[in-house]
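Asker: no FASTA, just this:
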């Protein structure tokens, strides 16, 4: 490797950082390892033996220095240019090589590539391509440590491009408001793919943003391994004693393309030449040689040993058979394993409203699970806009009943972090409509994470939803179809107080992500005798409300009550009525049994028609019950418009307005 002159090493002034020779040699070996692996990977890439590579050459000092400063039990959330995090945590190289080749000894069973994985064994949580959510996940991990009074720091990486995302603002804001011990490590490496920093942000330093969050911020030379290690170590020690977030901007440069196919033609050559002189490996090597801390012979031995390890572990990975799987295996890994044990309801009952049943189920779950945290806007002293958590703060305290800033994406991501760090989370969307602001972490992080690397997402998102209360286009949607099509999510939609309580407690027990829909128009209008003690109802089981032989009415949510009201007024209709209760997983058996008995089916949903869940249920019935049908399948849904505010417009919008006519037409067929 090319050495540099003494004048060039003075760029870093390593001598100002007081570290022992043992530490310096350890850091050098740790710095050397990812560099040599990268050089080997670039050869393999040219040979077509790996499919893609995101190079961190020139940035190794940041990954190595930060990881070396943290304790082994402290979580790190790296990016795809942070190979030094993985090697410094001493992950066996053959497992990394197998991961990059999509083989079984990797961490994702061939289901995700490169550094898109995590491992609880090494306390590493890998990124997803939507960069921002991992910043919020770090908040959740740190919150769990803080709630348990554990003196630990969490470090999360992003690039300067990632700081343009809203998730960056949300994560820093949450961490600042809650004073969480998070190190936000921003690698300012000059370019986001091909976009230079002057087109990415309009301030001199990213660290300057810390002031806006009331947050301590530091600028660190990301190519100086001793500066990175010493400063991060000092800050981490301080954070363990006095928990708070810190923004770290590491000045560095990306010496290769965003990924190898991108190249670097868009980078001025003079800029490349300037940063080449600041190479973190060659400069530190020269300094150690000059100081006598490292000899040429030692350096040669280090390199030989690392190359030998690389080649031996590559042989292990190359010898491994290509990944294979079965359909059953693939389907089984979508959800985290969960052995549901039903807690039967007691005979002691009291008549309460649906809203009271939800509140009671939530309260009893908080009593059962000390590790459960409830988060949402205005849910603490105010009790939530629907008063479901009224009085909870007095009983459980503000640590567990947490008011959040208005940042749905950051809070859903934080809930994921709590789950990663051995806790449970319930997130209340103030209105289900607002989930669009937290959509990305739900469908791309929570839903996929168990399938990707066997990490459960123990998160329930409560969704006050539905029309009929004159709330207009932004507070009345019933948007369950956004989620029923996403593998990895469970979707629950109760219509009665007893079901609402038992299904909510079961959802909280379940280690998988659950979207729990609560119809606002039913909150205070529907009453029922509800078991007083804690109980659960299994997800995925429909309720058979009425038995009949002429027609099957299959519905859920408010549609159940529309159907019941209509049948009560038309006693001559011999209808079989199914309340789905859970939309994912779906009780297909109950649906098919009903249709086969009656021969006619009406599918009723409050959502608009196209793309709604009843379209899929219609297809299932057509596939499995075609020969049993005596009439075309009838779908009844709301109009394909946003939901209007005025009462007479809303009434005509709703599927309820077309139920009687549609049922009459079907029965007459």
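Answerer: The structure has been received and is ready for your questions. Everything numeric here is computed off the predicted structure, so don't read it as measured data.
Asker: Going by C-alpha atoms from here, please, whenever you check contacts or count neighbours.
Answerer: Fine.
Asker: who does the helix or strand hosting residue 33 touch, helix- and strand-wise?
Answerer: In the assignment (DSSP states H and E), residue 33 maps to helix 21-46. Contacts defined by 3 or more Cα pairs under 8 Å, 6 or more residues apart in numbering; DSSP states H and E place helix 21-46 against helix 60-69, helix 83-88, helix 280-291, helix 296-319.
Asker: contact partners of the shortest one?
Answerer: It stands for helix 83-88. For helix 83-88, contacts defined as Cα atoms under 8 Å, 6 or more residues apart in numbering pick out 30-31, 33-34, 56, 60-61, 63-64, 67-68, 76, 78, 93, 124.
Asker: Comparison target, given below:
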């Protein structure tokens, strides 16, 4: 292996050696502990240290880096305390995830490190969001993100590269091509000579770097970082390297030809570099021996700290309490000045006033800029706030949700518009696995609102009409809001944007231009988790939300003899169970109306909760009314039969006659 010293002085040469040696020695110790059963799992980066150390050394400390589970050298180069790393791997309290996640699945704002999730792809989109925040603030910074050649087969990889290129984001996409995705060789992962060739399709610069040569990695990445800070742009780096151990230790390496293992063993980044430095008399054998002794002592003393720490324990309140970041809603009361406006105008008004209130709030979505979105909610926003804050996106929901997460990590707020709620399936992974879990895992909030135009009754068919709130109400870590009236829509949207936690904000398309209401002109907030009692009564409790509330009101107008109490939930997570219980205890009857299909919906959970907590107060079985157990059809008569409006009236009358 050829090393070119260039302008590097001995201090730099020795520092790079030390930085590679430490993670290697830690790994060797971890493999012993794994065999002893003192840690549960290990993903080895032996043979790849030059990449982690070289990239981390080239970045400034204030620049974010997003490593993978084979990048221990990133953590040690950033001087993450070893006792905390060891505690993390043992599931101890002084680790970074309070025992809730393992190995390198964590981040540390102090060290500007953002750890991966097992669904590898979203990490790349998160890097886009972090870099976007730096660009908007005009900070000359680089964000580096790692992934392996296997993950380049994921759609998130391609989405993230496309977004970074279109938006000219200062991201270093660092691909560690180590030959195998678990046991799958590269010839079964891609059909091009070099992964770097893919960058050309995105109009992106690319480099192929010898990943086992620390001086090549450090010098080339340093040069690129300096250039990117001057002229922000993404760059694709393919590091040619090899994985000398299994994907994780249990999988072994029997699938790798012995000749290939032997070939790469000769390219070991540490032993080769060490030999080079000895030949150049930059190092001496005595120095190496002393250095290894120092690192061994550092490892052992910090291991002792971690081993001596008591096994982690927690309480129910701690576990539940850490799912969300604490949030005390600032109550801003509505003004007396109101305007009678449509539901769609109330949403637009709330968004506009939030953009005025939060200078670092970014709106992202397909066609949301000059076009104003397909429902014209952001029409005129680019003139008021500029294209940097109101951003058209490529058609790539997953990367944009991930980018919103990156904005939050870098201290900004984001509102993402799903053109239709149905399309959230293309971004489902980062919503339920990243946004929802990130605070519970390592205390990082996801300051993201995902707007979800939803619902039927407009003849839009199976792919533009779903009301899919139940996918998210059962996912801890997400908040779900679903207003029925313009005043509520504005106040709840403003609160959702203020809330540092991820919110799925459902907006029924059928209400957009059909429902009017008196809405305060000024900025105001409404609390999440508080239902609204629209009518008081003593004979039956009706619980609904969204369009269902209006169907219930129409039904009650037809039957003034029914003394019903009508509850509009407004938010589904958190759910105002107290208001429901109080009403049921008074009326003795409950019927729940939802637009979603019946099985597994919110009505089922409300019914179960009432049966568990208010059974002795009931005078009749709880009724659930919902849409048919089919996809939503297009033709008007079929859609009318699918929706539960007519069946609600029948079931209500049946309940009253029980």
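Answerer: Ah, there it is. Because the structure is a prediction, the values reported are computed rather than measured.
Asker: if we can go back for a sec, out of the helices and strands packed on helix 21-46 of the first structure, which comes closest to residue 439 of the first structure?
Answerer: Counting by Cα to Cα, residue 439 of the first structure lies closest to helix 83-88 out of these; the figure is 29.3 Å.
Asker: so the helix holding residue 33 of the first structure aligns onto which residues of the second structure?
Answerer: Aligned using TM-score structural alignment, helix 21-46 of the first structure spans residues 10-35 in the second structure.
Asker: and if you look at stretch 506-516 of the first structure?
Answerer: Counting by TM-score structural alignment, stretch 506-516 of the first structure corresponds to 495-505 in the second structure.
Asker: How far does the matching stretch stretch from one end to the other?
Answerer: Start to finish, the residues bounding stretch 495-505 of the second structure are 11 Å apart (Cα to Cα, to the nearest Å).
Asker: which residues sit against that stretch?
Answerer: 324-325, 327, 329, 354, 413, 415, 435-436, 445-452, 472, 477-482, 493, 525-528.
Asker: any idea what residue 422 of the second structure aligns with in the first structure?
Answerer: Aligned by TM-score structural alignment, residue 422 of the second structure pairs with residue 433 of the first structure.
Asker: brain fart, residue 243 of the second structure
Answerer: Checking TM-score structural alignment: residue 243 of the second structure goes with residue 254.
Asker: So that match belongs to a strand, correct?
Answerer: No - using DSSP: H, G, I helix; E, B strand; the rest coil, the assignment for residue 254 of the first structure is coil, not a strand.
Asker: Next, the contact list for it, please.
Answerer: The contact partners of residue 254 of the first structure, taken as Cα under 8 Å, 6+ apart, are 56, 57, 58, 59, 189, 190, 191.
Asker: Recalculate using a threshold of 10 Å.
Answerer: Counting by Cα atoms under 10 Å, 6 or more residues apart in numbering, residue 254 of the first structure touches 55-59, 81, 187-193, 264, 267, 272, 275.
Asker: can you count the residues close to residue 16 of the first structure?
Answerer: 9 (other Cα atoms under 10 Å).
Asker: I'd like to know how far it sits from residue 231 of the first structure.
Answerer: Residue 16 of the first structure is 12 Å from residue 231 of the first structure, by Cα to Cα.
Asker: ok so, going back, now which of the contacts of residue 254 of the first structure would you call buried?
Answerer: Buried subset of the contacts of residue 254 of the first structure (neighbour count, 16 or more other Cα atoms under 10 Å): 55-59, 81, 187-192, 264, 267, 275.
Asker: I'd like to know which of these are part of helices.
Answerer: residue 275 (DSSP state H).
Asker: Now do the strands in the stretch 101-250 of the first structure.
Answerer: 154-159, 182-188, 191-192, 195-196, 216-221, 246-251 (DSSP state E, counting those that start in this stretch).
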